[in-house]
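In: no sequence for this one, just the structure:
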C-alpha cells in the first residue's frame, strides 16, 4: 500500500471558512486476488465504492460509479440530483460491459459531501449498500449511514442482536446496490457543520476487522488524516485482511471570519505523510 498523503483546502462560507484535511487509501487485503474497491477523495465529494459480481464485474462496477461521481466533484458543488444522475449513468456503463451481465454485479456507494447551497453550510451523507460513514464528534463515534443488508434488516426487526449479526452467515449479503438490476437512489442524512468534526468512510473490509471502538481509537491517536488511514489499514491487515480495505478520513475545522480573511479559499495544499501511532495501551 502506498503511503497516503494528507491534502487540505480552505473553503469560504458566510461566517468565515472551513478548513478541510483528508487522506485516503485502498488495499487488496491478504486473501483477495484483486481489488474491487474504488474511492474518490476530491473536494467537495468523498466516496467509497465496493464492487461485487465476479473478478471483473465488481471492478468495473465500482470504477464506473467513481468515474461518474468524479465528474460531479469536478464541478465544485454537489446536489442529490447530481449524485443520482451520475449513478444512473454508471448503471449504463456497467450494462455496456458483457462481463457484468450477472444479476449479482453491482457496487456499494457511500460517502459525504459539503453542501454550500443554503445560507448555512452542512454535510450530507449518502449511502447505497453496506459501506459506511462514521462521524467522530466530541471523542465519540457514531455510524451515520444504515447498512442495506440482510443482517441489518434482521437487527432492525429484533431478530438478531448486533453481536449476533457480526457472525451471521449472511453477513455479506446486501439488499441494495448500484447495478443493472437495482435502483440508484441513495439514502441521505443531513448534518450540521460542527468545529472539529471528523468522518471515516470505509468499505466493509475495514469493519470486518475493526470494531467501531477500534476505528475511534486509531482516529483519536492520529490527528493527521494520513496517519489515521495508515494506522487503521495496518490494523485491518494484521487482524486478517479478509477483504479489500478502503478508507477515507476527513477532518474539518471551522475558521472564524477574522482568521479566514488571512487565508485564500483557493489554496489546496499537500503535506508529507506521517508515520501512524499504533499504540493500543
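Out: Here it is on my side, so go on. The structure presented is a predicted model; accordingly, all values stated were derived computationally and were not measured.
In: only C-alpha atoms from now on, for both contacts and neighbour counts.
Out: Noted.
In: so which strand or helix has residue 20?
Out: Using DSSP states H and E, residue 20 sits within strand 16-27.
In: which secondary structure elements does that strand contact?
Out: strand 6-13, strand 37-42, helix 225-238, strand 245-256, helix 257-260 (3 or more C-alpha pairs under 8 Å, 6 or more residues apart in numbering; DSSP states H and E).
In: and for it, what are the contacting residues?
Out: Strand 16-27 is touched from outside by 1-2, 4-12, 35, 37-39, 41, 225-226, 229, 244-261, 265, with contacts defined as C-alpha atoms under 8 Å, 6 or more residues apart in numbering.
In: could I have the buried ones of those residues as PyMOL selection syntax?
Out: To isolate the buried members of the contacts of strand 16-27 in PyMOL, using 16 or more other C-alpha atoms under 10 Å:
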select buried, resi 4+5+6+7+8+9+10+11+12+35+37+38+39+41+225+226+229+244+245+246+247+248+249+250+251+252+253+254+255+260+265
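In: count of neighbours near residue 22?
Out: Residue 22 has 28 neighbouring residues, counting by other C-alpha atoms under 10 Å.
In: residue 30: what secondary structure?
Out: Secondary structure state of residue 30, per DSSP: H, G, I helix; E, B strand; the rest coil, is coil.
In: dump the residue contacts of it.
Out: Contacts of residue 30 (C-alpha under 8 Å, 6+ apart): 237, 240, 241, 242, 243.
In: just the element for the second one, please.
Out: Take DSSP H and E as the rule and residue 240 turns out to sit in neither a helix nor a strand.
In: which parts of this protein are strands?
Out: Using DSSP state E, the strands of the chain run over 6-13, 16-27, 37-42, 45-52, 106-107, 109-115, 122-128, 132-137, 140-143, 187-192, 198-202, 245-256, 268-271.
In: now the fourth one, how far from the centre of its chain.
Out: For strand 45-52, the distance between its averaged C-alpha position and the chain's averaged C-alpha position is 6 Å (C-alpha atoms, centre = their mean, to the nearest Å).
In: ok, second structure coming up, stack it against the first:
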C-alpha cells in the first residue's frame, strides 16, 4: 500500500527564556505529527507529556491511521498518565494536539485531534486557519463575547484549561477529518508559540520558508525572542503528494463521528 499522503516535516523545541524545565514533548514521524504540553509542577508535566508521546509512538511507520486507532491509543495514554498521579503527582497532566495521515476510500485525508490549548493550524493557498478550538477558560469567554481574542493573549486566566489528559480531567478530545491537497502545510504547536507570535507572523514564515525544518526553527526562535514566557514546541508537516480527487468528499460512517465541535461547552472544571 502506498501512503495516501507523502509528507516532509520539521520540528523544533526550546525551554524558553523563563522556565528551567521543558515539559513539552513531540512526535514528528509519519503518519503522526503531535505536540504534548505537560503541566503539574516539578517533573510531573514532563513525565505526563513524554508518556503520551511514548504511547502514540507505537503508531509510527503505518501508511495511515484510523480514528479508532487514535482513540484507542489516547485511552491507553490517559490511563498511563492517571497512574502517574497514583505515585505522588496528582496534578500530572498534558495537552495533546496534532494531525495524522488518514484515508477515506484510498484518498488522502488529514485527521486532526486536540485536547487542551495546544493548537493545530492549516496553511493552504496562502491562508492560515486554526483548525482546533482551545479547551480553555479564556476561549469560553471569547465564545460568550466577554473578551476579544486579542485580550485573551494577555488575560491572567489564559493558562486555565478545561480539558486535558490527566490532571483530574475526563473531557474527551475533539476530532476533525478533511481532505488533504498537495501543498498543504500543517502546523502543530504548544501555546508557547501562539502567546508570543502573531498569526500574521506565523503565516509570513510558513509562506516564505519552504524548508519545514527551517520554518520550525524560525518560529521557535521568534517566540523565545518575543519573551519566551513558556516552553515552545513547533512541528510542521507538508503534503508533498496526495491521493485525492479535488472537491470530492466521500462520506463514510466514520465521518459521522467527527463533527466539528464549535462552539463547545466545557466538559469539566478548569485546571492549570
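Out: Yep, it's here. Nothing here was measured: the structure is a model prediction, and the numbers come from that model.
In: any idea what the TM-score comes out to?
Out: Their TM-score after superposition, calculated using TM-score structural alignment, normalised by the length of structure 2, is reported as 0.83; 244 aligned residues with a C-alpha RMSD of 2.1 Å.
In: quick one: which of the helices and strands packed on strand 16-27 of structure 1 is nearest residue 157 of structure 1?
Out: strand 245-256 (29.1 Å; C-alpha to C-alpha).
In: how much does that closest one stray from structure 2?
Out: By mean C-alpha distance after the TM-score superposition for structure 1, the fitted strand 245-256 of structure 1 averages 2.1 Å away from its aligned residues in structure 2.
In: show me what that strand is packed against.
Out: strand 16-27, strand 37-42, strand 45-52, strand 198-202, helix 204-207, helix 225-238.
In: repeat that with 10 Å
Out: Packing partners of strand 245-256 of structure 1 (3 or more C-alpha pairs under 10 Å, 6 or more residues apart in numbering; DSSP states H and E): strand 6-13, strand 16-27, strand 37-42, strand 45-52, strand 132-137, strand 198-202, helix 204-207, helix 225-238.
In: from memory residue 226 of structure 1 sits against residue 271, does it?
Out: Yes - at 9.2 Å, residue 226 of structure 1 counts as touching residue 271 under the criterion of C-alpha atoms under 10 Å.
In: give the equivalent position in structure 2 for residue 110 of structure 1.
Out: Aligning on TM-score structural alignment places residue 110 of structure 1 opposite residue 97 in structure 2.
In: so its match versus residue 233 of structure 2, what's the distance?
Out: Using C-alpha to C-alpha, to the nearest Å, we find residue 97 of structure 2 at a distance of 11 Å from residue 233 of structure 2.
In: mutual contacts of the two, please.
Out: Jointly contacting residue 97 of structure 2 and residue 233 under the rule C-alpha atoms under 10 Å, 6 or more residues apart in numbering are 26, 35, 36, 37, 118, 188, 189, 190.
In: with adjacent residues omitted, what lies nearest to the first one?
Out: This means residue 26 of structure 2. residue 35 (4.4 Å; C-alpha to C-alpha, 6 or more residues apart in numbering).
In: thinking again about what came up before, just among the shared contacts of residue 97 and residue 233 of structure 2, which is most surrounded?
Out: In those, the most neighbours by other C-alpha under 10 Å go to residue 36, 35 neighbours.
In: in structure 1, what residue corresponds to that one?
Out: In structure 1, residue 36 of structure 2 lands on residue 49 (TM-score structural alignment).
In: do you know how far the nearest residue to its match once chain neighbours are set aside is from residue 219 of structure 1?
Out: Spatial nearest neighbour of residue 49 of structure 1, excluding adjacent residues (C-alpha to C-alpha, 6+ apart): residue 109 at 4.6 Å. In this view, residue 109 of structure 1 and residue 219 of structure 1 are 23 Å apart by C-alpha to C-alpha.
In: quick one, which of those two is more surrounded?
Out: Legend: neighbour count by other C-alpha under 10 Å for residue 109 of structure 1 and residue 219, higher for residue 109 (29 against 26).
In: residues contacting residue 52 of structure 1?
Out: Residues in contact with residue 52 of structure 1, defined by C-alpha under 10 Å, 6+ apart, are 36-37, 58-62, 100, 104-108, 177-179.
In: what range in structure 1 matches stretch 222-235 of structure 2?
Out: Using TM-score structural alignment, stretch 222-235 of structure 2 pairs with 235-248 in structure 1.
In: what's the span of the matching stretch, first residue to last?
Out: Its first and final residues considered, stretch 235-248 of structure 1 spans 15 Å by C-alpha to C-alpha.
In: what residue is smack in the middle of structure 1?
Out: Taking C-alpha atoms, centre = their mean as the criterion, residue 201 is the residue nearest the geometric centre of structure 1, at 2.8 Å.
In: my read: that one touches residue 113, true?
Out: No - if you go by C-alpha under 10 Å, residue 201 of structure 1 and residue 113 don't touch, sitting 11.4 Å apart.
In: what do those two both touch?
Out: 46, 47, 125.
In: structure 1: which residue goes with residue 122 of structure 2?
Out: Aligned counterpart of residue 122 of structure 2 in structure 1: residue 135 (TM-score structural alignment).
In: got the contact list for the residue lying closest to its match once chain neighbours are set aside?
Out: Closest residue to residue 135 of structure 1 apart from its sequence neighbours, by C-alpha to C-alpha, 6+ apart: residue 199 at 4.8 Å. Residues in contact with residue 199 of structure 1, defined by C-alpha under 10 Å, 6+ apart, are 22, 46, 111-112, 133-137, 141-144, 219, 225, 248-252.
In: at 7 Å instead, please
Out: 133, 134, 135, 136, 249, 250, 251 (C-alpha atoms under 7 Å, 6 or more residues apart in numbering).
In: trace it over to structure 2, please.
Out: By TM-score structural alignment, residue 199 of structure 1 lines up with residue 186.
In: distance check, that match against residue 240 of structure 2.
Out: The gap separating residue 186 of structure 2 from residue 240 of structure 2 is 12 Å, by C-alpha to C-alpha.
In: ok, residue 1 of structure 2 next?
Out: Taking C-alpha to C-alpha, one finds residue 1 of structure 2 at 17 Å from residue 240 of structure 2.
In: likewise for residue 61 of structure 2?
Out: From residue 61 of structure 2 over to residue 240 of structure 2 the distance is 17 Å, taken as C-alpha to C-alpha.
In: other SSEs contacting the longest helix seen in structure 2?
Out: In structure 2, with assignment by DSSP state H, the single longest helix is helix 67-85. With contacts defined as 3 or more C-alpha pairs under 7 Å, 6 or more residues apart in numbering; DSSP states H and E, helix 67-85 of structure 2 has these neighbours: helix 44-56, strand 165-166.
In: equivalent range in structure 1 for the shortest one?
Out: With the alignment judged by TM-score structural alignment, the segment of structure 1 matched to strand 165-166 of structure 2 spans residues 178-179.
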